[in-house]
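J.: Dropping the sequence and predicted coords here.
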Amino acid sequence: MSKLVSVLKKVEVVREQLDAMCIGKQGPALRVMDLAYVISEVYKLQIEMVVVDFRADHLKGNLERYSDGRARVLVRADLNDAEKRLVAVKELCHLFIDEKDDWSADGTATIDAYLKMESAVGEGEDRPIAGNTIHSELMAMLAATELMYPQEYREADALKMAEEGATLSSIALEHEIPAYVIRHAITNKVTLDHAREMLGEERKAA
């Protein structure tokens, strides 16, 4: 949970910098290139975003880091636009949430292990404690969800779905994200709310 609190804190910093450094308010659809710009400026990185043509069963993108401060975000060319946006944001999130222990040179093994872990548990169940790299994938997905579907939209959207007949797909279209990102936010609501409470307590104690 302490790692998630740290991730939420870093996401808040990035969102604050998006508002401060970029023209116009973000949302409901996050501007991905604005995010890349902010991360490059705040963390002193040279980021290259590349759409690549490759075949894979599960791997949708990857992040290459270099010791000279360069980073390449690779996104699979055959994905739809919403998936491309999500993959790009998730890989960008690794640049500001990961510690060196989270890094892995074996992307395919990481994804395979992540999928096995996800399929081993159902909605509402506690996930097993994962290795550093797999845990990093989960944290990056949560960070991407917080950036692309921020908390301030969720209550109003829940009312739209309950009272106005809106669907996950229609809400997702507004934010230009896959519908499962919204489901991901709903599934992890209790965990995220608890982490926010811990972050609030931490700030009060500071």
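T.: Good, I have the coordinates. Numbering: from 1, shown residues only.
J.: Please count neighbours and contacts with C-alpha atoms only from this point.
T.: Fine.
J.: name the helices or strands packed onto the longest helix seen in the chain?
T.: Counting residues, the longest helix found in the chain (DSSP state H) is helix 2-21. With contacts defined as 3 or more CA pairs under 8 Å, 6 or more residues apart in numbering; DSSP states H and E, the packing partners of helix 2-21 are helix 32-42, helix 81-97, helix 132-148, helix 189-205.
J.: got the angle between that helix and helix 32-42?
T.: Relative orientation of helix 2-21 and helix 32-42, computed by axes from the mean of the first three to the mean of the last three CA atoms, to 10 degrees: 100 degrees.
J.: Just put the helices and strands packed on helix 2-21 in CSV and tack on mean neighbour count and distance to Arg70.
T.: Formatted as CSV, these follow (neighbours: other CA atoms under 10 Å; distance: least, CA to CA, whole Å):
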stretch, mean neighbour count, distance to Arg70
helix 32-42, 18, 9
helix 81-97, 21, 11
helix 132-148, 22, 19
helix 189-205, 14, 31
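J.: Alongside the first one, take a look at this:
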Amino acid sequence: MGTPRDSREDQVADVVDRLHEEYPDTTISLEFSNRLELLIAVILSAQCTDERVNTVTADLFEKYDGPEDYAAVDQDELAEDLNSVTYYNNKAGYIREACTKMIEDHDGEVPDTMSELTDLPGVGRKTANVVLQHGHDVVEGIVVDTHVQRLTRRLGITEEKRPEAIEEDLMPVVPESEWQDFTHLMISHGRAVCSARNPDCGECVVEDLCPSSKLDHGTDLASGEAW
């Protein structure tokens, strides 16, 4: 049945207010200095920690300057430069192909629309949302990463499972002014307190709003299921 819309909106408002107090300076943790670097960092971050990505890109962004460099480099060389991130061969291919397409179709610039971004190899809606928000100051949706997916389901804000379905379900109940911050608040709280396997409910500032709290419902998360 899910939670009624009005009560979901009230719950989201309470969650957002409390998490803003807990994490007042939360923002994107990937390190970049331009839109291309942001796009590449986000592609690399899929199923990989931002900390690892930042370590890799510190050298990567010194070696390559502009989409032409990435498009021209040999696939094996770029893959070797990325070999400490997950799926580095695939990601090397995506980066080379995306940069080639940007050169051919966008004068070497990172596109500024959802449709053009998602038309690039290796770029789905989540990646496009991040690039739009932090590269172009355009907020069209809510970035749904693993933390957002896990926490919104644990909190009972959504019952959806697929990231795009979760985003569609969240957008009507999260104020549009909070769409960007909502993701970062979820990520900060997921990292600090509400981890996948060992959520620290006793230290959680939204525990009383959470139907999955171990303090009240010991069977919900006791198995350590990582949603």
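T.: Right, received. Where do you want to start? Here the structure is a predicted model, which is why all the values come from computation and not from measurement.
J.: How alike are these chains, TM-score-wise?
T.: TM-score of the superposed chains, computed with TM-score structural alignment, normalised by the length of the first structure, equals 0.29; 105 aligned residues with a CA RMSD of 5.7 Å.
J.: Of the helices and strands packed on helix 2-21 of the first structure, which is nearest Tyr114 of the first structure?
T.: Set against Tyr114 of the first structure and scored by CA to CA, these come closest in helix 132-148, at 5.7 Å.
J.: after the closest one comes which helix or strand?
T.: helix 151-163 (DSSP states H and E).
J.: which parts of that next one are buried?
T.: Neighbour-count burial for helix 151-163 of the first structure flags 154, 157-158 (criterion: 16 or more other CA atoms under 10 Å).
J.: Would you mind measuring from Ala165 of the second structure to Val16 of the second structure?
T.: 20 Å (CA to CA, to the nearest Å).
J.: again but with Gln149 of the second structure, I slipped
T.: Relative to Val16 of the second structure, Gln149 of the second structure is positioned 16 Å away (criterion: CA to CA).
J.: Turn the helices and strands packed on helix 2-21 of the first structure into CSV, columns for distance to Val5 of the first structure.
T.: Converted to CSV, those look like this (distance: least, CA to CA, whole Å):
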stretch, distance to Val5 of the first structure
helix 32-42, 19
helix 81-97, 11
helix 132-148, 10
helix 189-205, 5
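J.: of those, which approaches Ala179 of the first structure most closely?
T.: helix 81-97 (9.2 Å).
J.: Just name whatever secondary elements that closest one is in contact with.
T.: The contact analysis (3+ CA pairs under 8 Å, 6+ apart) places helix 81-97 of the first structure against helix 2-21, helix 32-42, strand 61-65, strand 70-76, helix 132-148.
J.: May I see the buried residues of the following helix or strand past it?
T.: Next helix or strand after helix 81-97 of the first structure toward the C-terminus (DSSP H and E): helix 107-119. Within helix 107-119 of the first structure, the residues that qualify as buried are 110-111, 114, counting by 16+ other CA under 10 Å.
J.: Now do helix 107-119 of the first structure against strand 61-65, angle only.
T.: 130 degrees.
J.: Show me what helix 107-119 of the first structure is packed against.
T.: helix 132-148.
J.: ok, Leu19 of the second structure to His189 of the second structure distance?
T.: 8 Å.
J.: scratch that, Gly93 of the second structure
T.: From Gly93 of the second structure across to His189 of the second structure, the span is 33 Å (CA to CA).
J.: same question, Ser115 of the second structure
T.: 31 Å.
J.: Compare neighbour counts for these two and give me the winner.
T.: For Ser115 of the second structure versus His189, neighbours defined as other CA atoms under 10 Å are more numerous around His189 (21 against 12).
J.: dump the residue contacts of that one.
T.: Going by CA atoms under 8 Å, 6 or more residues apart in numbering, His189 of the second structure touches Leu19.
J.: isn't Ile39 of the first structure right next to Val14, touching?
T.: Yes. Between Ile39 of the first structure and Val14 there is a contact under CA atoms under 8 Å: 7.4 Å.
J.: any idea where the helices of the second structure begin and end?
T.: Under DSSP H, the second structure gives helices at 5-22, 35-44, 50-63, 67-72, 75-81, 88-106, 114-118, 125-135, 146-154, 163-170, 179-192, 218-221.
J.: okay, now Asp59 of the second structure: neighbour count?
T.: Count around Asp59 of the second structure with other CA under 10 Å applied: 12.
J.: do Glu77 of the second structure as well
T.: Neighbour number of Glu77 of the second structure under other CA under 10 Å is 11.
J.: separation between it and Leu60 of the second structure?
T.: Taking CA to CA, one finds Glu77 of the second structure at 11 Å from Leu60 of the second structure.
J.: Next: Arg125 of the second structure.
T.: 24 Å.
J.: Any buried residues in stretch 10-24 of the first structure, and which?
T.: Quick answer for stretch 10-24 of the first structure (16+ other CA under 10 Å): 10-11, 14-15, 17-18.
J.: Return the member of the residues you listed nearest to Glu91 of the first structure.
T.: For these, the nearest to Glu91 of the first structure is Val11 (13.7 Å; CA to CA).
J.: Which residue, other than its chain neighbours, is closest to the closest one?
T.: Ala143 (6.5 Å; CA to CA, 6 or more residues apart in numbering).
J.: Hmm, the one you found is touching Cys93, no?
T.: Yes. At 6.5 Å, Ala143 of the first structure and Cys93 qualify as touching, with contact defined as CA under 8 Å.
J.: Could you tell me which residues make contact with Val11 of the first structure?
T.: Contact analysis of Val11 of the first structure by CA under 8 Å, 6+ apart lists 143, 146-147.
J.: Compute the number of surrounding residues for Val5 of the first structure.
T.: 19.
J.: Okay, the residue nearest to it when sequence neighbours are not counted and Glu202 of the first structure: tell me how far apart.
T.: Nearest residue to Val5 of the first structure, sequence neighbours excluded (CA to CA, 6+ apart): Ala195, at 5.3 Å. Relative to Glu202 of the first structure, Ala195 of the first structure is positioned 10 Å away (CA to CA).
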